[in-house]
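**Q** sequence and predicted model, in that order:
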Amino acid sequence: MPPRRHFRITAALLGLVSALSLTACGDPADGTGSAPGSGAATAGSGDGVQINLGPDQKRVSTSEVASIAALVPAEIRAKGTLDVVNSAGSVPPLTFYATDDRTVIGVEPDIASLVADVLGLKLRYHPVDWANIFVGLDSGKYDLGLSNITVTEERKEKYDFATYRLDNIAFEAKKGSDWRVKGPRDVAGKAIGVASGTNQEKVLVDWSASNVAKGLKPTDIKIYQNTSDYYLALGSGRLDAYFGPNPVAAYHAASTGRTEIVGTFSGAGDALQGKIAATTKKDNGLIKPVHEALNTVIENGTYAKVLKRWGLGDEAVPSSELNPPGLPNTASLARGGGRAPP
């Protein structure tokens, strides 16, 4: 196994082992745990609760709904697969590698699997670099993006969205800091890490520009693409904080005990609750059946089982929304969107 991949897997698994008491996991009967004798690697919390870390996930499943499957565009029905793209990475509980260092597991793959079930399609999962998610959707190489993607007004010009989770973002700092982030002034002059092309970067750029206009110091925005790199920088003091998706930050802080959350915000800003959404190329006909599939699994309870499995019940939505209001456009940065860093 390549050294970097081995490090990422080890870090992810250690985080899972430590955080099991905070992440609710179900039993094998409903697909939210490992089945006895399955041979899957598991980690236990000491009270009998286990989470499956192996490639055989025994995922929560649901039945095909013929009326919704009939809405799938003909070319996708003909190939019989739903090609779902996600940013490659090792960031529990969103998306990370199983013990075989190949199989991508987490809440995003589980939700993709439920959608494929309802649509009567075989799921094919494609982990890629973040930028290639949108390149692949644009070209038609991939059918659907599920990668902690925030709805933005700019993205709605090119893509259609069906929401499935709330989008909250957080500042994670070394534990014991008396520093708290309540707004732009609190990051003036601070070194903050962020993943490129995310709405976290967009927020920081806007905040820094606002601070400079008021005579305050700019924020030193540092770009990272690998989980291990930004956590090493945070631990060594080269960063004051890392600004990323709240589920990832909260999970890491709870599992390691070395960091803490010092500020949380909606991914869409103060005036709007951000939403995470399944993403398709605009007007290609797929978003309607995906939207109906999401509402089906929300209604039948399998969606709740998936979120419970990964400890994300507090980010549940009561129903999927089609192209809701998103993160507003700004002149300062032509990119945006929440996602888990690879």
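**A** Now that the structure is in, tell me what you want to look at.
**Q** hey, let's count contacts and neighbours off CA atoms from now on
**A** OK.
**Q** what's the first helix or strand after the helix or strand containing Y251?
**A** In the assignment (DSSP states H and E), Y251 maps to helix 246-256. The C-terminal neighbour of helix 246-256 among helices and strands, as given by DSSP H and E, is strand 259-266.
**Q** now do that next one: everything it contacts.
**A** With contact meaning CA atoms under 8 Å, 6 or more residues apart in numbering, strand 259-266 is reached by 167-176, 179-182, 246, 249-250, 252-254, 272-274.
**Q** in addition, the following structure is provided for comparison:
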Amino acid sequence: MEPITVSAHRRALLALPAVALLLAACGGPAPAAESKGNTAPDGTEVNLTADQKRVTTAKVDAIAALVPEEIRKRGTLKVVDSLGTVPPLDFYADDNKTIIGVEPDIAFLIGDVLGLKVELNPVSWENIFVGLDSGKYDLGLSNITVTEARKEKYDFATYRLDILGFEAKKGSGWKVTGPKDVAGKTISVSSGTNQEKLLVAWNEENVKAGLKPVDIKYFQNSSDYYLALGSGRIDAHLGPNPVAAFHAAQTGETEIVGTYSGAGAQVLGKIGATTKKDNGLVNALHQALDTVIKNGSYGQVLKRWGLENEAVQSSELNPPGLPKTNQ
């Protein structure tokens, strides 16, 4: 599962009511309503200000000693994330400058355990991997799914489940549990993502079974697919479940009608802290993540963003990922 790149998701949400008036004047379906408050899917009030009051934890000297000497001497952990992803993963606070979300919070917990100052470097999605390959950045934390193809170039220490969500207008009465449920529907995805691969595979399976094909629409920006969803041009959008669930909780006009593993039916999808293969950092990351999972600070971070259902019980090193046949 990859993040969906947008520059200002909060501004898109605020723009929806104005679009609603235009659509109503044209006799179209009712679009999404105004945000009902900064709440996570479980009802938790979410802090979207620059003053994050992040969860912190203590340094563990034995784990900090595992960090490669070059990084230890530098004293900073260069973390790369994708620029402006939609809440609650990695996005801008209401000052449009401070990077906040569950991914930065996890990065700061890792930095605490390792005794390193975290330096966040927001870039476009593809430049995450360019930067890791060149050694410009130490660590990628940007909702990166573990895949077998990526494991050939990168090491992973997992920290969250990879769950995809189908977001539809509330009250549709439609549920998605497998391929047959999307037959004949109009569903949007972002191109180049694992969710696109899943939807394409489901569509191929349905067509072979003689069912109606899926009308797949492509949107890269959240504002575009939310407008399409509100106007009824699509039946659902398939994307990262944290994003979909957060948006549904904020607007009150949509709901999650189905979830699925981002790695497909055969593998439980995992999100991993990502490093260049064999650069010596992944063991320290793995132990740091295990530490924050066990001491409860990890759980506090997931709770503040309403993502408790994506928690893992321990961090894994390079676990089975999305098979190459599904990529």
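**A** Good, I have the coordinates. Note that the coordinates shown come from a computational prediction; the quantities given were computed from them, not determined experimentally.
**Q** pull up the aligned stretch in structure 2 for the helix holding Y251 of structure 1.
**A** Counting by TM-score structural alignment, helix 246-256 of structure 1 pairs with residues 241-251 of structure 2.
**Q** check the offset of the matching stretch from the chain's centre.
**A** 11 Å (CA atoms, centre = their mean, to the nearest Å).
**Q** once aligned to structure 1, how far is that stretch on average?
**A** Once fitted to structure 1, stretch 241-251 of structure 2 is off its aligned match by 1.5 Å on average (mean CA distance after the TM-score superposition for structure 1).
**Q** so D278 of structure 2, which of the three states?
**A** Classification of D278 of structure 2 into helix, strand or coil gives coil, according to DSSP: H, G, I helix; E, B strand; the rest coil.
**Q** tell me how far the residue nearest to it when sequence neighbours are not counted lies from E196 of structure 2.
**A** For D278 of structure 2, ignoring the flanking residues on the chain, the nearest one in space by CA to CA, 6 or more residues apart in numbering is D155 at 7.1 Å. Distance of D155 of structure 2 to E196 of structure 2, computed by CA to CA, to the nearest Å: 24 Å.
**Q** which ones are touching the closest residue to V262 of structure 1 other than its chain neighbours?
**A** Residue nearest to V262 of structure 1 in three dimensions, not counting chain neighbours: R180, with 4.9 Å by CA to CA, 6+ apart. With CA under 8 Å, 6+ apart as the criterion, the residues that contact R180 of structure 1 are 186, 262-263.
**Q** filter these down to just the buried residues.
**A** 262-263 (16 or more other CA atoms under 10 Å).
**Q** closest one of the contacts of R180 of structure 1 to K79 of structure 1?
**A** Closest to K79 of structure 1 out of the contacts of R180 of structure 1 is G263 (45.5 Å), distances taken as CA to CA.
**Q** which strand or helix spans the closest residue to G258 of structure 2 other than its chain neighbours?
**A** Sequence neighbours aside, V176 is the residue nearest to G258 of structure 2 in space, at 4.6 Å (criterion: CA to CA, 6+ apart). For V176 of structure 2, there is no helix or strand it lies in under DSSP H and E.
**Q** aligned to V176 of structure 2, what sits in structure 1?
**A** Using TM-score structural alignment, V176 of structure 2 lines up with V181 in structure 1.
**Q** next one: that match from R258 of structure 1, what distance?
**A** Applying CA to CA, the value for V181 of structure 1 to R258 of structure 1 is 18 Å.
**Q** which of the contacts of strand 259-266 of structure 1 count as buried?
**A** Among these, those classed as buried by 16+ other CA under 10 Å are 167-174, 181, 246, 249-250, 252-254, 273-274.
**Q** could I get the full set of helices for the stretch 1-150 of structure 2?
**A** Taking DSSP state H, counting those that start in this stretch, the helices of the stretch 1-150 of structure 2 run over residues 9-25, 61-64, 69-74, 102-114, 125-134.
**Q** how big's the offset between the third one and structure 1?
**A** Yep, that's helix 69-74 of structure 2 we're talking about. Taken over the aligned residues, the distance from helix 69-74 of structure 2 to structure 1 averages 2.2 Å (mean CA distance after the TM-score superposition for structure 1).
**Q** counterpart of that helix in structure 1, which residues?
**A** Under TM-score structural alignment, the match for helix 69-74 of structure 2 is residues 74-79.
**Q** for the matching stretch, the distance to its chain's centre please.
**A** For stretch 74-79 of structure 1, the distance to the chain centre is 28 Å (CA atoms, centre = their mean).
**Q** stretch 176-189 of structure 2 now?
**A** 21 Å.
**Q** repeat that for stretch 16-26 of structure 1.
**A** Mean-position distance between stretch 16-26 of structure 1 and its chain equals 18 Å (CA atoms, centre = their mean).
**Q** quick check, E103 of structure 2 in contact with S142.
**A** Yes: counting by CA atoms under 8 Å, E103 of structure 2 does reach S142; the two are 6.4 Å apart.
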